[in-house]
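Participant: Structure, please.
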Amino acid sequence: MGSRRWVSLAATCTAAGLVWLAFADFGVATPTIADEMHADLSGLQWANNAFSLAAGALVIAAGKFGDIFGQRRVLQIGIAVFGVFSVVAALAPGVGTLIAGRGLMGIGAALILPATLALIPMQFSGRTQLTAFGVWQAVAWGGQALAPTVGGLITDGPGWRWMFWINVPLAIIALLVIRWATPEASDEKADRSVDWVGLGAIGLAVFALLYALTDGPTAGWDSPVVIGLFIAAVVLAIAWVLIERTVASPLVDLSLFRLRPYDGALVANLMMNLGYAGLSYVLVLWLQNARGYSAVEAGLLLLPATFGIFALIPIGGRLDARVGGRLPVLVGLVVLAVGMAVLGPLQPDSSLWLVVIALIVIGAGLGLLSTPVSNTAVGGVSERLSGTAAGVFKMSSMVGGAIGVALLTAITHGLTIADSHEAVKETGLTSDEVDQAHAALVNSSSYSDALTTLPAELQQKVTAAVVDAFTHGLAVTTVVTAVLIVAATLVVWWVWPGQDAGTADETGES
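Facilitator: Modelled structure (predicted):
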């Protein structure tokens, strides 16, 4: 079993890596797909979003299914679903089929992620468990960081459809290796009944929240649909809690949330995903709109974050082994906040070294956090709760990322509008033209369209006004994010006990 478990880890991390690549590699290909399919970019945006919406809505249920039916079995089903519907997406003749393929791939992703995490404590313990979680997190962050570059290279090379075709052989290899090397892990005493009502409530709650956060920046936060979705998410979440407290076999055992280290890890995980996903999104827009880089070049310029991540993940694991997870998590959050604050002085003509240094520091914070957070949230709970814990943990990642993109985009956009409004109006543009110029903050292609409608003598002035405002808005947003991370650090410090409590004692198990 000694060497076979590492082979198993390689296969499960391959499956997880395919998911993380799929989360972030599609966006860079959308202009090319739009041209080929003669499609509207907004429709393709839903092809991108369908994946995360399906995965986020179902990931908690998938964690519970692993506890009931076996983590390996659920993982294999997830890989098969992911691979089959990658073929559907690869062969898609139009946007509708592409949206369906990506959405159904998201169901496979939901089954894959919690199972790959839950299988780690079943095969590893002690320091090797920390190492295994570190490897998993390195694959997760590396996949997200590399995805735009990989997507761009594939799109410019063999073509965008190969972003899906490449999943098929890798999925088959992962399936075969997992079947050979990975032992089954499930609770034989677990109630085999499924809380379908609770599943529907939490699935719809998360779907409504993610849909609102996704649609808000374009439809407007005062849109009746967006407001209605937020209200629905709150009502459904409250209903879900009430359901889980009354049913005999709940989807999520709410005693999980009485584990204070687990709660602290969830807060930290949500915040690290909020900060990094939100910053990545607005920083790529800034690099494209303010500095003129292509999507692929902007993706490459985000890679310095991986240096800090890969360098500090082992250190975070060693600190966890020596002093517990609380200290490296708190230090990691502070380092993450410092990295965000480094971008505070950003100017339109700032050296890219400022961005590189900030990303390396941000990556260092993420690296310190990653292993202790996942080890506490998944490895630190009883085997009976491991799948459920992993599902809730990954849901916090997806919700945190969605909130981050929506929140940081909204703050940056609002500050930019406020700063640039008068300067742009002075150019003599009409109100519609002013709004069109401001569309640069959401979609780089609309920025180009806006400029081409202007007289040549006004283009430079408009560009300078919007870029200055956009840069100031981004700089202030990073400082606001740093403050939010510091606030989250205080919450984690308060929630997470000074001495890591034994989860077995808190759950009443031995």
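Participant: alpha carbons only for contacts and neighbour counts from here, please
Facilitator: OK.
Participant: for the stretch 101-250 of the chain, what spans make up the helices?
Facilitator: 126-156, 162-165, 167-181, 196-219, 224-246 (DSSP state H, counting those that start in this stretch).
Participant: since we're on Val7, how many residues are nearby?
Facilitator: 17 (other CA atoms under 10 Å).
Participant: can you put the helices of the stretch 101-250 of the chain in JSON lines and add distance to Arg260 and mean neighbour count?
Facilitator: Rendered in JSON lines, the data for these read as follows (distance: least, CA to CA, whole Å; neighbours: other CA atoms under 10 Å):
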{"stretch": "helix 126-156", "distance to Arg260": "20", "mean neighbour count": "22"}
{"stretch": "helix 162-165", "distance to Arg260": "41", "mean neighbour count": "20"}
{"stretch": "helix 167-181", "distance to Arg260": "33", "mean neighbour count": "18"}
{"stretch": "helix 196-219", "distance to Arg260": "22", "mean neighbour count": "21"}
{"stretch": "helix 224-246", "distance to Arg260": "18", "mean neighbour count": "17"}
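Participant: Show me the one of these that comes nearest Thr388.
Facilitator: Thr388 sits nearest to helix 196-219 of all the helices of the stretch 101-250 of the chain, at 12.2 Å, using CA to CA.
Participant: which helices and strands sit right next to the closest one?
Facilitator: Under the contact definition 3 or more CA pairs under 8 Å, 6 or more residues apart in numbering; DSSP states H and E, helix 196-219 sits against helix 41-69, helix 224-246, helix 386-425.
Participant: still on that earlier bit, let me have the helices of the stretch 101-250 of the chain in CSV, extended by distance to Thr14.
Facilitator: Listed next are the helices of the stretch 101-250 of the chain as CSV, based on distance: least, CA to CA, whole Å:
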stretch, distance to Thr14
helix 126-156, 8
helix 162-165, 15
helix 167-181, 7
helix 196-219, 26
helix 224-246, 33
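Participant: who wins for proximity to Leu300 among those helices?
Facilitator: Checked against CA to CA, the stretch from those lying closest is helix 126-156, at 6.0 Å.
Participant: Show me how far that closest one is from its chain's centre.
Facilitator: Put simply, helix 126-156 sits 12 Å off its chain's centre (CA atoms, centre = their mean, to the nearest Å).
Participant: got it, and stretch 356-374?
Facilitator: Distance, centroid of stretch 356-374 to centroid of chain: 15 Å (CA atoms, centre = their mean).
Participant: Out of the helices of the stretch 101-250 of the chain, the one nearest Leu368 is which?
Facilitator: Here helix 126-156 is closest among these (CA to CA), at 9.9 Å.
Participant: Could you name the helices and strands sitting against that closest one?
Facilitator: By 3+ CA pairs under 8 Å, 6+ apart, helix 126-156 packs against helix 4-24, helix 95-123, helix 162-165, helix 295-301, helix 304-323, helix 352-374.
Participant: and for comparison, fold this next one:
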Amino acid sequence: MATDPSGAAPAAPPRRVPEAVHRRRWAILAVLLLSLLIVVLDNSILNVAMKTIATPAPTGLGATQSELEWAINSYTLVFAGILFTAGVLGDRLGRKKVLLFGMAVFGTGSVLSAFAGSPHELIAFRAVMGFGGAFVMPATLAIIVNVFEREEQPKAIGIWAGAVGLAVAIGPITGGILLDHFWWGSVFLVNVPIVITAVIAMSLLVPDSKDPRPGRLDPLGVVFSVAGLVLLVYGIIKGGQLADFTDPEVYGTVCGGLLVLALFVLHERRSRHPALDVRWFRNRAFSAAVSAIALVFFALMGVTFLTVFYTQSVRGFTPLQSGLLMLPLAAAHMFFAVRVRRVVAKLGVRVVCTGGMVMVSATMACFLLLDQDTPVWVLEVLLFFQGASMAHIMPPATVSIMQSLPRDKAGSGSAVNNTFRQLGGALGIAVLGSVLSTTYRDGISARIDALPGLSEEARHAAGESIEATLNAAARLGPQGKALIGPAGDAFVHAMHVTVLCASASALLGAVVVALFLPKRGAMRPPAGAARPDGRKEQAGAGA
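Facilitator: Predicted coordinates for the structure are as follows:
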């Protein structure tokens, strides 16, 4: 060890993370990944189970396409609406306490969802799961930032993002196996042993941390955000269900949602303790990273929603086979996500994220190659490149968001990251699902109208989705066989229109990233810079 001229050994630089925590940081990360795994796993399992849930009782619940969209979005909207409050509560009460609470609520919602007796009950219980998940996600990322030194954070967050790929792989396969042997509710009940294991491990290993100067709660902001999002998404989904966006119920709720969200922004700008501090978005690079995450999940979730029906309803694969088909996407995401930091170090975050967004756009557009007889390896290649592209967006964008805020605001930074990811996914399912539904109805309505013996209500219901058409065809017996081929053709055409919209959204994200993300480095505020609450950021401050 070098010494100074006086012969004394120089003092070691102060460690911001306690040594005892630093030594077990990888074990802590493994436990946190278990909680992340269950939240992502549940959504990926649900994707492969949608066709089964759409099947009439006793096999499923007989859910319509709009009810399936709400089963996904009830979770997402509650999750996104209270994420900021959950992040503030974690900063104030302790992130470990909030994490354990969220896991308990998530497990309870899983049990209730497993035994739901109708689509509406499933929608409500999924909202309970979303409430619990909102307390889990920001706490995991905030704890990671607080147990890893700054130089190791990109690696840890890369592993965190790679775990998403693992969950995407495990979820559909697990769901397929469960649906082959058990009833549809088993895809939710499987969460319970994972929750119990995770809670025990967290209690023993994970340290608690707080923000020494936490923000205050903003209940009015939460009400505005949830109400505005629910109205907006309801209007979009209803428009797809009716195939008429000029209906007063549709444009009235959409406009009402936009108005309430505008009130939310005005309230947040004036509030001394906002749930979402909109001043953070003055940083163009911060806004670009958030936009990239939202737009890529807008495209991904919308296309994932339709891919399940393409593989099962059009191509005839079982749920397990459909789950196995998702392996290339998950494997590529998991492989590249933990290595992308090396590429970012060489090329810079702007080049890497822009390239990833362009590739996502290209793979979405290449779904135009798929029809009812396309070799399945074409889909597998597209999914592989889609997963690899996602891996070059999510980790660097997440690191940029997390390192742009003071360390003691890690909960808030995690909430921003996860909120816009969930909002992008919710709007992707709503908007792209409505495009899919409207285009499909236009393509199949003439065939349905030509069949005798169907009431006007039955004709409308049969045209909402390919699964509804196939169910109607099965009820009609031999006469209904004439619908099967045209239903597949109409769905493939609707899928092509939808993926072009998804491709355009990803391309828009590429433009935003190319213009506003920094070439290299993170977006860390300098020491002494003003914090969002008006105080000065101190160098080395931590929780």
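Participant: Superposing both, give me the TM-score.
Facilitator: Here the TM-score for the pair of chains, by TM-score structural alignment, normalised by the length of structure 1, is 0.88; 506 aligned residues with a CA RMSD of 3.2 Å.
Participant: on that earlier part again, dump the helices and strands packed on helix 126-156 of structure 1 to CSV, plus distance to Ala475 of structure 1.
Facilitator: Below are these laid out as CSV (distance: least, CA to CA, whole Å):
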stretch, distance to Ala475 of structure 1
helix 4-24, 24
helix 95-123, 34
helix 162-165, 34
helix 295-301, 17
helix 304-323, 18
helix 352-374, 11
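Participant: Between those, which one is closest to Leu229 of structure 1.
Facilitator: Evaluated with CA to CA, these place helix 95-123 nearest to Leu229 of structure 1, the distance being 19.4 Å.
Participant: And the closest one, what's buried?
Facilitator: For helix 95-123 of structure 1, the neighbour count (16 or more other CA atoms under 10 Å) marks 95, 97-123 as buried.
Participant: if we can go back for a sec, compare the helices and strands packed on helix 196-219 of structure 1 and give me the one nearest Arg127 of structure 1.
Facilitator: helix 386-425 (18.4 Å).
Participant: relative to helix 386-425, how tilted is whatever helix or strand comes next after that closest one?
Facilitator: Once helix 386-425 of structure 1 ends, the next helix or strand along the chain (criterion: DSSP states H and E) is helix 431-438. Following axes from the mean of the first three to the mean of the last three CA atoms, to 10 degrees, one obtains 130 degrees for the angle between helix 431-438 of structure 1 and helix 386-425.
Participant: still on that earlier bit, between the helices of the stretch 101-250 of structure 1, which one is closest to Lys461 of structure 1.
Facilitator: Closest among the helices of the stretch 101-250 of structure 1, using CA to CA: helix 196-219, at 25.9 Å.
Participant: Give me the mean distance between that closest one and structure 2.
Facilitator: Mean deviation of helix 196-219 of structure 1 relative to structure 2 after superposition (mean CA distance after the TM-score superposition for structure 1): 2.7 Å.
Participant: Not counting sequence-adjacent ones, nearest residue to the counterpart of Trp160 of structure 2 in structure 1?
Facilitator: With TM-score structural alignment defining the correspondence, Trp160 of structure 2 maps onto Trp136 in structure 1. Distances taken as CA to CA, 6 or more residues apart in numbering place Cys13 nearest to Trp136 of structure 1, at 5.9 Å, with adjacent residues excluded.
Participant: what's the counterpart of that neighbour in structure 2?
Facilitator: Using TM-score structural alignment, Cys13 of structure 1 pairs with Leu33 in structure 2.
Participant: how far away is that match from Asp489 of structure 2?
Facilitator: 41 Å (CA to CA, to the nearest Å).
Participant: In structure 2, which residue is most central in space?
Facilitator: Per CA atoms, centre = their mean, the C-alpha nearest to the average position across structure 2 is that of Gln422, at 4.3 Å.
Participant: wait, what's in contact with Glu67 of structure 2?
Facilitator: Applying CA atoms under 8 Å, 6 or more residues apart in numbering to Glu67 of structure 2 gives the contacts Pro119, His120, Ile123.
Participant: 10 Å instead, please
Facilitator: Contact analysis of Glu67 of structure 2 by CA atoms under 10 Å, 6 or more residues apart in numbering lists Ala54, Asn73, Ser74, Pro119, His120, Leu122, Ile123, Ile237, Gln241.
Participant: Same question for Ala57 of structure 1.
Facilitator: 106-107, 110, 199-210, 395, 398-399.
Participant: Please identify the residue in structure 2 that aligns with it.
Facilitator: So Ala57 of structure 1 corresponds to Gly81, using TM-score structural alignment.
Participant: Leu302 of structure 1 too?
Facilitator: So, by TM-score structural alignment, Leu302 of structure 1 is matched to Met326.
Participant: tell me which element the most far-flung residue of structure 1 relative to its centre is part of?
Facilitator: Computed with CA atoms, centre = their mean, the maximum C-alpha offset from the centroid of structure 1 is found at Glu457, amounting to 42.1 Å. If you go by DSSP H and E, Glu457 of structure 1 is part of helix 456-495.
Participant: Are there helices or strands packed against that helix, and which ones?
Facilitator: helix 260-289, helix 326-342, helix 386-425, helix 431-438, helix 444-452 (3 or more CA pairs under 10 Å, 6 or more residues apart in numbering; DSSP states H and E).
Participant: Mind putting the ones you listed into JSON lines with distance to Leu130 of structure 1?
Facilitator: Formatted as JSON lines, those follow (distance: least, CA to CA, whole Å):
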{"stretch": "helix 260-289", "distance to Leu130 of structure 1": "15"}
{"stretch": "helix 326-342", "distance to Leu130 of structure 1": "13"}
{"stretch": "helix 386-425", "distance to Leu130 of structure 1": "15"}
{"stretch": "helix 431-438", "distance to Leu130 of structure 1": "47"}
{"stretch": "helix 444-452", "distance to Leu130 of structure 1": "42"}
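Participant: who's in contact with the match of Cys13 of structure 1?
Facilitator: Taking CA under 10 Å, 6+ apart, we find Leu33 of structure 2 in contact with Ala27, Val39, Thr140, Leu141, Ile159, Trp160, Ala161, Gly162, Ala163, Val164, Ala167, Ala198.
Participant: same check, this time on Leu476 of structure 2
Facilitator: Applying CA under 10 Å, 6+ apart, the residues contacting Leu476 of structure 2 are Leu451, Pro452, Gly453, Leu454, Leu470, Leu483.
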